[in-house]
Structure formats: structure tokens, C-alpha cells
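S.K.: pasting the sequence and the predicted model now:
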Amino acid sequence: MKMHYYLKAKTFFLEDGIKNNGFVEIKDGLFGNYVEKIENKSIDILDVGDCIVAPGLFDTHIHGISGSDVMDNTPESIQTISKNILKYGVTRFLPTTLTSSFDKLNQVVSTIYEVHKQGEIGAKIEGIFLEGPYFTKKHKGAQNSAYFKDPSINELNTWIEQSGGLIRKIALAPERKGALQFIKEVTNKGIYVALGHTDADYETCIQAIENGASIFVHLFNGMRGFHHREPGVVGAALSSENTFVELICDGEHVHPVAVNITIKNKGYDKICLVTDCMRAGLMPDGHYFLGEFEVHVKNGIAKTTSGSLAGSTLKLIDGIKNIYNWTNLSLLQCWHMGSLNPAKSIGLDDKVGSIAPNKKADFVVLNDQLEVLKVAIEGVIKYEKKFQKCNQTM
């Protein structure tokens, strides 16, 4: 197919609302305008019939899937993640590291960079998320506290160099020595700082935000909770207007009531749905490893031997379905929590995350049950389900 065509569908999830029975132009890998009619009868048309066309999803916090993990430090594992998340509508992602040694993280970010240079076979890498190692023990979760330390700008500069400048986001505990100055320096480099695996009090979190921190990692998990006399990390997250929060909506990490409380306080446009998926995603129950920790997966729930949740096996599209069922939000709003909002949270919403003119033409074709039938990256179909359930023509 030529790289100038119109996409025809029953329903479009556009950035500014839902439109029905129209066309969206795609030219040179970018979205053009939505139109109700096409005057030029000679133009190529991809007609997906009675389907929904939605923007590609963006997972900004994912460790692995299909038996592979970012910390395997192999190109094959990164490509396995890229290939398999594409099948479920994810077109962009941030490979996410775990707390480890300085040298191991050097190797991992270098490997991710090499994969990105050579080209991903599925979803595209839009940066690296360093989850750690600047955390504290009390809320360590499945992070290895043996590697916890105070923030070092020299270490980060090395990781930036080794990654070819791919570091996009880093999570830390703001109570660590030197953290506030570190946050200020890091944000000045264009890297987004998230707060997580922390026992910081409310005031420390607010100071971190004033110095540039703008995201809270998997809200309610791995952090000091809310108390009426000390609002804690959760209180800072829910009361700060200009910060984003991650939510893992698998039904285990966060109760639906807590999800609704978050929406009422933050507004849906400040919530980023993430998976925090580990290598057991799309795999049977059993024993796995998350970093250096043994993890047991039962009924799709991943836990360490001590009983802590160890990431998830969630597919991002299932998180969208869950939050739609738990709330009064529209499906468009829920979808944008997995596409546009994650892009906004790391400053990429001018390029990806929604169907709007001059953005990269990443889109997902869905049936009414939200099954993924086709996925395109920059206008090129990269995945197509063998058995179609919509009336469509090429």
C-alpha cells in the first residue's frame, strides 16, 4: 500500500472526541485530518468496515512478557517484548529496568540502545525507564535492597551516555540524601522524575515536586499510604494538581474504589494506565524470576516468596477494559489513559498517543468486544489477526 491513503471506519477515537462513519488521512507515516467525505476518488482507502479505530497504546512501565525480561540483557528479550505487546495494541513502550548494580544497568541500557538503533520488530522504544536503584527499604516491593543507594548524577550521566541518550524517566525515593538537588538536575536534562518505593512524608514529596518530580509510580503500591495526620506519598499524589499517577488496573494492585477516588481527585487526564508486567505475562502459572527474586504466579497473580506483589501479568488493553467497567468514564477517556496520558506524562504527546493531525499514525483496529484485529505503526500494518470479525475491505 502507498504511504498516502485514507482509513475508513465506523468509529474513530480521535483526540478531541469520537467520530462516526468518516475517514482519516494518513500520509508519510503521519495522521492528517478527519473528513466525512473524500472528494478525490482515486485515492487509496483502507476500509475496516464496522470496526473501531483507536490510537496505539503506550506502556510507560513494563519489565517483560512472554518469558522475557528487560534485565535478561539480551536483544532477543527486548525484541520478544516488542513483538508480543504489539499484538495487544501497544505501539510504543519504555523498557523498564529493575534495581541492580551500576555495571549491570550500564550493560542493560546499552543493549536497549542497540536494539533501538537496529530497529524493533514490533512496538517502538520511546525511551528507557530506570526504576531504581535510588529507593528505600520499607516499601521495596520486588526491588533488591542490596543495591539501594543515594542518587548520583555521575552514575546517571554514565547511563545516559551508554543508552545513547534514551533515558526518559527515572524513579526514586525523595527522602534519600541529595535527592532534591538530583531531581532538579535531572529534570533540567529533560528526564522525567517519578516518586516510588518510598517512605517519604508529605512535605518531602511536595519539595520533590517543587524541584521537578512529576509522576508517582504505581500509585498506592510501594509507598507510604494516606493518614489523616500525615498524608504521606499518597496524599501528595492525590492533592498535587500538575502531577501524573500510574495505576495498575489488574484488580489486585488497586481496588476499584481506590481507582474512583483517584479519578475524583486527579481527573482522568492525569492518570496513566501501566502494566508493570513481568516475564510471566502471556505465560502459564508457575515459577519465574523478576530480576534476582523468585516469583510464583498463581491465577495470573505474581508474588515473591515473602508474599509481596511482584509486578503483574496484565495486558494494557485489559487494564482499559477494567477501568471502564469500574468507573463512569467514557471508553474514549479510558483508552486515552493508556495512550495519550502516558505520552503527556513524559512530554511526547506532540508526537504520539492520539489520532490528531501531524502525529505518528499509530493505530489499532478493534471490534465491538475490543479485540485487536490490526495494529499499525506510522501507517504501516505491523500485526493482523488471522480471523477478522469486522466487515472490512482493503
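M.R.: Happy to help now that I have it.
S.K.: going forward, measure contacts and count neighbours with C-alpha atoms only.
M.R.: Fine.
S.K.: give me the element Pro284 is part of.
M.R.: Per DSSP states H and E: Pro284 is located in neither a helix nor a strand.
S.K.: and if you look at Ala208?
M.R.: Taking DSSP H and E as the definition, one finds Ala208 inside helix 202-210.
S.K.: so which bits of that helix are buried?
M.R.: Residues of helix 202-210 classed as buried by neighbour count (16 or more other Cα atoms under 10 Å): Tyr202, Thr204, Cys205, Ile206, Ala208, Ile209.
S.K.: any idea which helix or strand comes after that helix?
M.R.: Using DSSP H and E, the helix or strand that follows helix 202-210 in sequence is strand 215-216.
S.K.: which residues of the stretch 51-200 of the chain fall in helices?
M.R.: Secondary structure of the stretch 51-200 of the chain (DSSP state H, counting those that start in this stretch): helices located at 75-86, 102-118, 153-162, 179-188.
S.K.: below is an additional structure, to be compared with the one above:
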Amino acid sequence: MRQLLTGARIFTGETILDGHALLIGEGRILDILAPGRAAPAAETVRLEDGDLIAPGFIDIQVNGGGGVLFNGTPTAEGALAIAAAHRRFGTTAVLPTVITDTPECLQSAAEAAVAAVATPGGGVLGIHFEGPFIALERAGAHDRRFVRRPDEADLAFLGALPARMPGGRVLLTLAPECVEDEAICRLIAAGLILSVGHTMASAERVVEALDLGMRGVTHLFNAMPGIVNRQPGPAGAAMADGRPWCGLIVDGHHVHPLMLRAAVAARPRGRMMLVTDAMPPTGTDADSFLLNGRTIYRRDGKLVLADGTLAGADLDMAAAVRNVPALLGLPLEEGLRMASLYPAQFLGLEGERGRVAPGWRADLTLLGRDLTVRGTWVEGGWRAAG
């Protein structure tokens, strides 16, 4: 069924259009109609004046939501429930994220992702393995018992996943000082996207990893050493090198706003992405949850262990977008790109997601004047928020 969406402004991924209408059908964007242009036969849906249609948000780092933790429920149902919980916040596609855990948990999560990706309209793009090949010194809330280096079985298991997940994406966060060059190249050749994170690597080692083909930096500044004049470390390398896409947790707690602004000023446009690092409380009123047997507390907009260590974020993507003008000093349009177009480009999905343009997927977010989410379309199917 074709629908003609009228009344709202449209953010195409580049500019905001007033007075235009959007034609969608069969899961795709069919056309953008300029004012005065004759409308084709379609069901007309009149939206509120002042509302904004934007590309659906894409979150590449989502540990949980709606009371579900992917590590705790590594099933297709768990992955789909997390995606559904985040949809009310404008996110139309997620990479459910499993952090450092037992080999059995990681394998179950992989099987879950294979099944969830094949579920039409489910909103699951694949899987993000955040660990276990990370630096013990920067494990953060990850369970240090399960931190390790990859062996042949790991490389074979991970390398086989992309081919089992047609159209899906496999993202792996690792510490490049803990993984040999040969293993990095093998995983990239198999189709995985690799990101630097939870690392003590020198700036020189990070540049070497980027030369090998690593594409991303996971939650820039977090779980890595700070920048020092003679030891710039991973964060310094990421700021100076224009190649990687960097994830930012823009909640006002994980990174000081001045550091966020410095990073944005240092890097080329298009290489900074919003991520939530969300946990099970997102979309609920829960004040705590369990992670590998440890209680995580929801306090003052943060998720912390008893000792105050940050353990994921109490953040949704719509809130992150709203934070961009105030905390990063960037216009709303750039915040919307950081939540949609840039993650799509990082994942190699440009041409499908991240813009409102004819032929692209009808995965859209509808924002009110206050930038709260009114609802979303996934493959053209509408769901109201709330």
C-alpha cells in the first residue's frame, strides 16, 4: 500500500525541506514531492505541522533495553526485544551488543543474531562483539575472568559469521595490542568490521591497526588512556587520523563536553557517530540490574557499579540527538546525521539507510517540535512511540 506523508518537514540527510510530501510504499521511499506537484494515488497521512521526518536512527552499540540484557538473554527473542525497546526512541536498526563473556554466551549471541537478522521488520542489523579480546587494564565493567586473546577456534567461528548472515553486519571491538596482525587481517578479509576499544595501545599501534583495515573506534575516550603530550594514545591517534569512524556517548557523563567539542573540531565531518551503549533500564523505570552477577545501579543519569565505575549508559538515541547542540555545539542536522547517515556509512549501508531519498528504505523517525519521538516507520510500517 502506498502512503503519502504530508504536513511535516523532511530532513533528507542533507537539508530540511518545508512543504514537501513523502511517498512511501513496498518498504521503500518512492518519491519526494515538491509543493504544488500533483500527488499520485495513495493513502494520504496528514502529520502535525512542525513535526520532522528524519532517517531512522542506527545504533551500533546497544547492550540492552526494555529490561533485556543481551548477555543475559542471548537469543533471537532477546535481540528483537532490545530492538523493539529502542524503536520508541527513534532507533529503527540496532547492533545488539554482547560484551566480554564465556565462549558459550558469545556463540549463543551469534546464533541469535543470525536468526534475528532474518526476521522481517525486526530492526536487527547483526551483532556487535565488544570483547573479549581487550586489555585487562581497560576492561571497565567487563568481567575480567573472560578477557583473553583469540585462538584458532575463535578466528574460525568469527570468520564464518558474515557469510551466515546475508545483509547483516558483524562488528568486533578489540584491543589491537592484544591481537596479532595476521588475525586482524584474517577477520577483516572474512567480512568483519573491526573497531579499536578497551585498549592500552600506543598511538603508533592504533595507526598500524588502521593501516591493516580497522575502521572504527569504540566509545572514544572511554576505556582507553587519556591524551598526554608525549603519549597521545588511542584517543590522540583517533583525533589526528581522519580514517576511523568514532562512536561518542553524548550523555554529559562519559566525556566532558569540552573534550567532545575538541574531538569534533579535530576530525573530518562524517566520522563521528552517536552511540548509546544502552543497558536494560532504557525504556523502563528500573533502578538496577545484574551484569555477570554484579549489581549495576541507575543513579543521576548514569549506570554504575557500587564503586562508581560506569557500566554502559542511561541514554537513548533521541536524547543523544537532543544533546548534540548543547554539548557539542553542532546544529540539529549534524546530530541527526550522527545518528543515522554516519553509522550507515560506517557499516557499509549507504544507499539503503541514513537518508530520505527515492529508492532508499522507508526506515524513518517522526520527531515533534520538542524533538521527542512520535513514532517510526520500519520498512514502511508505522509504530507510534510510547
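M.R.: Right, received. Where do you want to start? This one's a predicted model, so the numbers in the text were calculated from it and none came from an experiment.
S.K.: circling back to that earlier point, dump the buried residues of helix 202-210 of the first structure to CSV, plus distance to Arg229 of the first structure.
M.R.: Below are the buried residues of helix 202-210 of the first structure laid out as CSV (distance: Cα to Cα, whole Å):
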residue, distance to Arg229 of the first structure
Tyr202, 10
Thr204, 15
Cys205, 15
Ile206, 16
Ala208, 20
Ile209, 20
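S.K.: and which of these is nearest Lys344 of the first structure?
M.R.: Among the buried residues of helix 202-210 of the first structure, Ile209 lies closest to Lys344 of the first structure (Cα to Cα), at 16.8 Å.
S.K.: between the helices of the stretch 51-200 of the first structure, which gets nearest to Gly338 of the first structure?
M.R.: Distance to Gly338 of the first structure, taken as Cα to Cα, is lowest for helix 75-86 among these, at 13.2 Å.
S.K.: now the angle from the closest one to helix 102-118?
M.R.: Angle between the axes of helix 75-86 of the first structure and helix 102-118 is 60 degrees (criterion: axes from the mean of the first three to the mean of the last three Cα atoms, to 10 degrees).
S.K.: list the helices and strands helix 75-86 of the first structure packs on?
M.R.: Helix 75-86 of the first structure is packed against strand 64-65, strand 68-69, helix 102-118, with contacts defined by 3 or more Cα pairs under 8 Å, 6 or more residues apart in numbering; DSSP states H and E.
S.K.: how far apart are the first one and its match in the second structure?
M.R.: Average distance, strand 64-65 of the first structure versus aligned residues of the second structure after superposition (mean Cα distance after the TM-score superposition for the first structure): 0.7 Å.
S.K.: okay, helices next: where are they in the stretch 201-350 of the first structure?
M.R.: Here the stretch 201-350 of the first structure has its helices, by DSSP H, counting those that start in this stretch, at 202-210, 232-239, 256-266, 316-326, 331-336, 340-345.
S.K.: switch those over to a markdown table; also include distance to Asn20 of the first structure.
M.R.: What follows is those, written out as a markdown table (distance: least, Cα to Cα, whole Å):
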| stretch | distance to Asn20 of the first structure |
| --- | --- |
| helix 202-210 | 41 |
| helix 232-239 | 36 |
| helix 256-266 | 28 |
| helix 316-326 | 21 |
| helix 331-336 | 13 |
| helix 340-345 | 20 |
